[in-house]
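J.: Build me a structure from this.
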Amino acid sequence: MKRTGKGMIPFWDYIGIEETLLEKGYAELKITIQPQLLQGRGTVHGGVIATLIDAAVGSAVRSSLSEAESASTVELKVNYTRPGIGEYLVAKSTLSHRGKTLAVGEVKIEDSSGKLVALGSATYMIFSAKKA
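T.: Sure thing, here's the model as predicted:
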């Protein structure tokens, strides 16, 4: 199973996303809330939450890929339920479908007190390496 690490996804490093658990078809990611991630009212910017949803589904998808496969986001859906506040956010993602060319995952994002901040889903296209 392919793993991420420091430097594997530079954007994750830049905003502070950490992959804390990865199992086949399941991933948990954590992001510590820092001032640079906030919008004008002092809560986590919606774009950060959307990024966390995309990243969490991406990890769950990656856990299902063979060495000859890769994947890319083709659709993303976010439902914001409450402001992102506290010390950190945790995204828990499960694959609900893994076909030959498409994978669909669902995500719940909770704050550090366990309150639901957002629900999301994403669809990924699966690519197979072409044989020479």
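
J.: switch to C-alpha atoms for all contacts and neighbour counts from now on
T.: Noted.

J.: in which helix or strand would I find the residue nearest the centre of the chain?
T.: Nearest to the mean C-alpha position of the chain, by C-alpha atoms, centre = their mean, lies Ala56 at 1.9 Å. Counting by DSSP states H and E, the element that carries Ala56 is helix 46-62.

J.: Tell me the helix or strand right after that helix.
T.: strand 69-80.

J.: Which neighbouring elements make contact with that following strand?
T.: Strand 69-80 sits against helix 46-62, strand 116-128, with contacts defined as 3 or more C-alpha pairs under 8 Å, 6 or more residues apart in numbering; DSSP states H and E.

J.: structure for this one too, so we can compare:
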Amino acid sequence: MSETPSDDDIDSALAASLDEHGLFEWLDLDIEAAEPGRIVFSLPFDEKFANLASGTVHGGVTATIIDTASGFALRLTFDDPAAARLTTTDLNVRYVRPARDDLRVEASVVRAGGTMGYTESTVTTVHEGERKTVATGGTSYRLFRHD
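T.: Okay, here's the model as predicted:
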């Protein structure tokens, strides 16, 4: 009988995934919170993420962190999140306002079935002294639970 990974083991494995993957390392994402079906990442602002003319965070970076957080939230519905296999099938991003500061993305699983999973995400930043929504998004994923 196999032993179920502990929450600390899962957190360590997910953090290692972020550190070892080139894109995630480049983004410098940090896990703020993780629980089954929900994850929160923070992304420190960096000039390399900025649009040339406006200095605001590029929309592609925002879309990437929505996709990434959604995938990790779905991973947390697997018995072994660090070994989970899945792939994005749809990504929808709704941009609300520009961001010129650190970003925070929270992704929650709406449904995680046997072969498909769905999430909703919110990206926020501090804008004029208050935390405000930058973008919202929804994803669908193909889940490979039994392959």
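
J.: before we move on, back to that, just checking, what packs against the helix holding Ala56 of the first structure?
T.: Using 3+ C-alpha pairs under 8 Å, 6+ apart: helix 46-62 of the first structure touches strand 17-23, strand 26-32, strand 69-80, strand 88-98, strand 102-111, strand 116-128.

J.: To which residue of the second structure is Ala55 of the first structure aligned?
T.: Under the alignment by TM-score structural alignment, Ala55 of the first structure pairs with Thr68 in the second structure.

J.: still on that earlier bit, can you tell me what sits against the helix holding Ala56 of the first structure?
T.: 1-2, 17, 22-29, 37, 70-73, 76, 78, 80, 91-95, 98, 103-107, 109, 118, 120-122, 124 (C-alpha atoms under 8 Å, 6 or more residues apart in numbering).

J.: Would you mind putting the helices and strands packed on strand 69-80 of the first structure into TSV with distance to Ile9 of the first structure alongside?
T.: What follows is those, written out as TSV (distance: least, C-alpha to C-alpha, whole Å):
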stretch	distance to Ile9 of the first structure
helix 46-62	10
strand 116-128	17
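
J.: between those, which one is nearest to Ile85 of the first structure?
T.: Ile85 of the first structure lies closest to strand 116-128 among these, at 8.7 Å (C-alpha to C-alpha).

J.: any idea how far that closest one is from the chain center?
T.: When C-alpha coordinates are averaged (C-alpha atoms, centre = their mean, to the nearest Å), strand 116-128 of the first structure and its chain have centres 7 Å apart.
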